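Colleague: Only the shape, not the letters, is given here:
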C-alpha cells in the first residue's frame, strides 16, 4: 500500500508552507521532485529550497525528468497522453524506491484542487492496479497570493466570480453573468482579445517570490504594459507563472 500525500506548497515561497505541509513532508519515506528542463531550472531549485527549509529529518528525495507534453494537434488528447506518461513514470519510481509500500510525497504548486492535474494522474495509478491511499494537504493558491499582493477581494459584494483559463477566455469571451473573472494558465495574454472598455485588471507574476511583479489598472491603459512585461520576464527567467483578475466597471485604486 502506498500512502500518497499531495502537498500544496503555495507559489514557491517556503513561507507559504503550512504546518500540515511540513508535517507531511517530514513523515514521508520518499519525496519525488520533477525536473522540467534547463529553461525552468528555477522550479526544481525552488522545490529543493522548500525541502531544505522544511525537512527536519532525513527523507529520501528522488529527482526525475518530467515527460514532455506534445505540442500542436488535439489539446485534450495531448494532455491525456502526457498524464499517462507521467503516471507511468511515477509508477516506475514507486516500484523502484518503495517496493514494499510506504509514504510518498509530491509537492504541488498552489493547491492540488485548483487547475492542477496531480489528482487525475494519481487516479491513473489506482486504475493501473497500484494500491493507493490519497491524502491532500491544501496550499495557498495563486489567486490567494494575487489578491493578497494587490490587497483586494476576489469578489465584489454578493457577486459571483468565475475562475477560467486563458484558452476559454479567448475562445468564449467574457463568461455570462460574471462580475469578476479570475484567469489562470494564460500563455497568450487572452485579456487583450476582450473589448477593454469598462474592465479593470490586476495582474501578478512570480507571486510570493523575490521576483514578484504586479501591474493593475484600467485594461485599456495597462494591457500593452502587461504584455511587454510578461515577455521580458519570461525571456529573463526562462519561465513564468502568472495570473490575473478582471472586473467590470471598477478601476483599481
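Modeller: Yep, that arrived. These figures come from a predicted structure and were not determined experimentally. Residues are numbered from 1 along each chain as shown.
Colleague: make it CA atoms for all contacts and neighbour counts henceforth
Modeller: Noted.
Colleague: And the strands in the chain?
Modeller: Using DSSP state E, the strands of the chain run over residues 2-8, 30-35, 60-65, 102-108, 132-137, 161-165, 180-184, 199-205, 213-218, 242-248.
Colleague: what's the closest of those strands to residue 20?
Modeller: Residue 20 sits nearest to strand 132-137 of all the strands of the chain, at 6.8 Å, using Cα to Cα.
Colleague: what angle separates that closest one from strand 2-8?
Modeller: Orientation check (axes from the mean of the first three to the mean of the last three Cα atoms, to 10 degrees): strand 132-137 against strand 2-8 gives 20 degrees.
Colleague: Buried ones in strand 132-137, by neighbour count?
Modeller: Neighbour-count burial for strand 132-137, counted by 16 or more other Cα atoms under 10 Å, picks out 132, 136-137.
Colleague: ditto for stretch 53-61
Modeller: For stretch 53-61, a neighbour-count test (16+ other Cα under 10 Å) marks residue 54 as buried.
Colleague: now swap in stretch 33-41 and tell me
Modeller: Quick answer for stretch 33-41 (16+ other Cα under 10 Å): 33-36.
Colleague: What about the nearest residue to residue 87 once chain neighbours are set aside, how many residues nearby?
Modeller: The shortest distance from residue 87 to any non-neighbouring residue, by Cα to Cα, 6 or more residues apart in numbering, is to residue 121 (5.7 Å). When neighbours are counted by other Cα atoms under 10 Å, residue 121 registers 20.
Colleague: this is the comparison structure:
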C-alpha cells in the first residue's frame, strides 16, 4: 500500500514551492510526471527542474501520457470519462514501481483551485491515503504581479471558466471575475467597452507577460501576445481578472 501526496508548485517557478512542498518532494519514493505531447515537453521539464532544485538525490520518476479528452458526448460526460482514463494511467505508472510507498504528483498551481487531481485520485483502487500540500495559485500570482487586491470593499468576486463566460455572460452581483482555463479568450463575448482587465501569461516565470487596461483597448494586444507565445512555446498558461467599469 502507498500514500499519495499532491503538491502545489505554483506557476512553475521553483521559488513558488513552499518549504512544506519541498520536503514532500524530498520524502517521495516516486513522482509521477505527465507528458502532453512534444509541443508541451517543457511542462515536464519544468517539473524536473523543480525536483532537481529542491533535492540532492532525486526520487524515481514515472512518466505517463495524458489521454485526450472527448468532446463529442457532452462536456461533463467527457470530463468524467477523461478522469477515469487519467486515473488508470496513474495506476499503471505506479504499478511499474511496486516498491514505492510515498508517491507524489506536482500540481500546477494548487490542488484545491480549478484542478481535478483530487477527483482523479478519488478514483484510484485500492484507494491510497491522500495528502495535499497547498501551493501558490495562479490567481494569487496574477494579483501579486499586478499589485492589486482581488476584491473590492464589501463586494463579492467570482472565479469561473471561459466556457461559462461564453455561455452565461457576466455573473450576477459580481464586482470582479477571475477567469481560468480559457483557451478561447472568452472576454470577447462581452461588451468589451464595459470592462477593465488584468491579464497575465506564464505569471511568475521568466517568460511572464502582463497586460492591463480598458478591455476594448488592450484586447488586441492580449490576443496577439497569446497567439505568439503559443506558437513560440507550444503551450500557454494565462489567467485574467475582469472588473465592470462604473458608468
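Modeller: Looks like it arrived, so ask away. Quick caveat: nothing in here was measured; it's all calculated off a predicted structure.
Colleague: quick one: TM-score?
Modeller: Scored against TM-score structural alignment, normalised by the length of the second structure, the superposed chains reach a TM-score of 0.96; 246 aligned residues with a Cα RMSD of 1.3 Å.
Colleague: Turn the strands of the first structure into JSON lines, columns for distance to residue 92 of the first structure.
Modeller: As requested, these are exported to JSON lines (distance: least, Cα to Cα, whole Å):
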{"stretch": "strand 2-8", "distance to residue 92 of the first structure": "13"}
{"stretch": "strand 30-35", "distance to residue 92 of the first structure": "12"}
{"stretch": "strand 60-65", "distance to residue 92 of the first structure": "11"}
{"stretch": "strand 102-108", "distance to residue 92 of the first structure": "13"}
{"stretch": "strand 132-137", "distance to residue 92 of the first structure": "14"}
{"stretch": "strand 161-165", "distance to residue 92 of the first structure": "32"}
{"stretch": "strand 180-184", "distance to residue 92 of the first structure": "31"}
{"stretch": "strand 199-205", "distance to residue 92 of the first structure": "34"}
{"stretch": "strand 213-218", "distance to residue 92 of the first structure": "39"}
{"stretch": "strand 242-248", "distance to residue 92 of the first structure": "32"}
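Colleague: and of those, who's closest to residue 79 of the first structure?
Modeller: Going by Cα to Cα, the one of these nearest residue 79 of the first structure is strand 161-165, 15.0 Å.
Colleague: what do we get in the first structure for residue 231 of the second structure?
Modeller: Per TM-score structural alignment, the equivalent position to residue 231 of the second structure in the first structure is residue 235.
Colleague: same deal with residue 221 of the second structure?
Modeller: Residue 221 of the second structure maps onto residue 225 in the first structure, with residues paired by TM-score structural alignment.
Colleague: The residue nearest to residue 87 of the first structure and residue 89 touch, don't they?
Modeller: No - look at residue 121 of the first structure against residue 89 with Cα atoms under 8 Å: they stay out of range, at 10.7 Å.
Colleague: Common neighbours of these two, please.
Modeller: Counting by Cα atoms under 8 Å, 6 or more residues apart in numbering, residue 121 of the first structure and residue 89 have no shared contacts at all.
Colleague: List of residues touching stretch 65-77 of the first structure?
Modeller: 34-37, 78-79, 81-82, 85-86.
Colleague: Oops, could you answer that again for stretch 199-218 of the first structure instead?
Modeller: Contacts for stretch 199-218 of the first structure (Cα under 8 Å, 6+ apart): 11-13, 142, 145-146, 149-150, 198, 219, 222, 226, 230, 240-253.
Colleague: Narrow these to those that are buried.
Modeller: If we count by 16+ other Cα under 10 Å, these have these buried: 11-13, 142, 145-146, 149-150, 219, 222, 226, 230, 241-248, 250.
Colleague: for the first structure, which residue is closest to the average position?
Modeller: residue 109 (4.5 Å; Cα atoms, centre = their mean).
Colleague: List the contacts of that residue.
Modeller: By Cα under 8 Å, 6+ apart, the contact set of residue 109 of the first structure is 8-12, 139, 141.
Colleague: I'd like those residues written out as a markdown table, with distance to residue 126 of the first structure added.
Modeller: Below are the contacts of residue 109 of the first structure laid out as a markdown table (distance: Cα to Cα, whole Å):
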| residue | distance to residue 126 of the first structure |
| --- | --- |
| 8 | 21 |
| 9 | 24 |
| 10 | 26 |
| 11 | 28 |
| 12 | 29 |
| 139 | 24 |
| 141 | 26 |
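Colleague: Quick check: ChimeraX command selecting the buried ones in those residues.
Modeller: Here is the ChimeraX selection string for the buried members of the contacts of residue 109 of the first structure, based on 16+ other Cα under 10 Å:
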select :8,9,10,11,12,139,141
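Colleague: of the contacts of residue 109 of the first structure, closest to residue 183 of the first structure?
Modeller: Residue 183 of the first structure has its nearest neighbour among the contacts of residue 109 of the first structure in residue 141, at 12.6 Å by Cα to Cα.
Colleague: residue in the second structure matching the closest one?
Modeller: By TM-score structural alignment, residue 141 of the first structure lines up with residue 137.
Colleague: can you pull out the helices in the stretch 1-150 of the first structure?
Modeller: 19-27, 41-54, 75-97, 118-127, 142-150 (DSSP state H, counting those that start in this stretch).
Colleague: Between those, which one is closest to residue 156 of the first structure.
Modeller: Closest of the helices of the stretch 1-150 of the first structure to residue 156 of the first structure is helix 142-150, at 12.4 Å (criterion: Cα to Cα).
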